[in-house]
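**Student:** give me a 3D structure for the following:
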Amino acid sequence: MRSLRGAAPEVIIGRLNPIITGWAAYYRGVVSSQTFDALDDYLWRLTYRWALRRHPNKPRKWIKARYFGRFHPTRQDNWVFADRSSGAYLHRFSWTKIVR
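**Tutor:** Below is the predicted model of the structure:
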């Protein structure tokens, strides 16, 4: 994330989504729901801090309206990081079904 500080949201999403889906698919066969929740929280903090740094003079409500919302067609999550212009959104670890 440090190397993506000045990048556009679609670049961040394009770079992180393959890592998230690959890592979650590899570890979905073990007891990992708490780990997935912790990683989702960590990624949310990273993306929110990225948005705050990108727009230091904008209010937090504006940042939420611009970069976060309900973007997944079947999920009701309000805090999904996304790019409104392209429609791309950051996947979550917890969306991966755990198979044992």
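
**Student:** going forward, measure contacts between C-alpha atoms and count neighbours the same way
**Tutor:** OK.

**Student:** tally of neighbours for Leu43?
**Tutor:** Each residue near Leu43 was counted by other Cα atoms under 10 Å, and the total is 19.

**Student:** need the contact list for it.
**Tutor:** Leu43 makes no contacts at all, as judged by Cα atoms under 8 Å, 6 or more residues apart in numbering.

**Student:** next up, for comparison:
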Amino acid sequence: MIKVNEYFEGNVKSLGLSNSQGNFTVGVLLKGTYEFNTSTKEWMTLTSGNWELELPGEEIKTYGIWQSCEIPSGISFKVNALEDSSYLCRYE
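**Tutor:** This is a model prediction of the structure:
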């Protein structure tokens, strides 16, 4: 089954899928800044656009296309989409 998610008044949307390789979402973000919470460890890969990620206790890092970031479980983090962007997220 495909799970449909919508956040921030429709500015962030994703489709979720679970299969034999794990749990995944693919999504899009319109230009803007968004704060997310994690309940599991995540691997986020930017597939188009560019953004800055702000993880607790770390400096803000800029990511370009096909760059990935490991995001720990149980935190809040910010994504500043510098332009409309898309991503792939794998959950552990």
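
**Student:** mind checking the TM-score on these two?
**Tutor:** Superposed pair, TM-score by TM-score structural alignment, normalised by the length of structure 2: 0.26. Supporting alignment: 48 aligned residues with a Cα RMSD of 5.0 Å.

**Student:** how much space separates Gly69 of structure 1 from Ile63 of structure 1?
**Tutor:** Using Cα to Cα, to the nearest Å, we find Gly69 of structure 1 at a distance of 10 Å from Ile63 of structure 1.

**Student:** now for these two: what residues contact both?
**Tutor:** With Cα under 8 Å, 6+ apart, Gly69 of structure 1 and Ile63 have no common neighbours.

**Student:** what's the helix or strand for the residue lying closest to Tyr7 of structure 2 once chain neighbours are set aside?
**Tutor:** Spatial nearest neighbour of Tyr7 of structure 2, excluding adjacent residues (Cα to Cα, 6 or more residues apart in numbering): Lys13 at 6.3 Å. Here Lys13 of structure 2, judged by DSSP states H and E, is contained in strand 12-19.

**Student:** tell me what the next helix or strand after that strand is packed against?
**Tutor:** Next helix or strand after strand 12-19 of structure 2 toward the C-terminus (DSSP H and E): strand 22-29. The contact analysis (3 or more Cα pairs under 8 Å, 6 or more residues apart in numbering; DSSP states H and E) places strand 22-29 of structure 2 against strand 12-19, strand 85-91.
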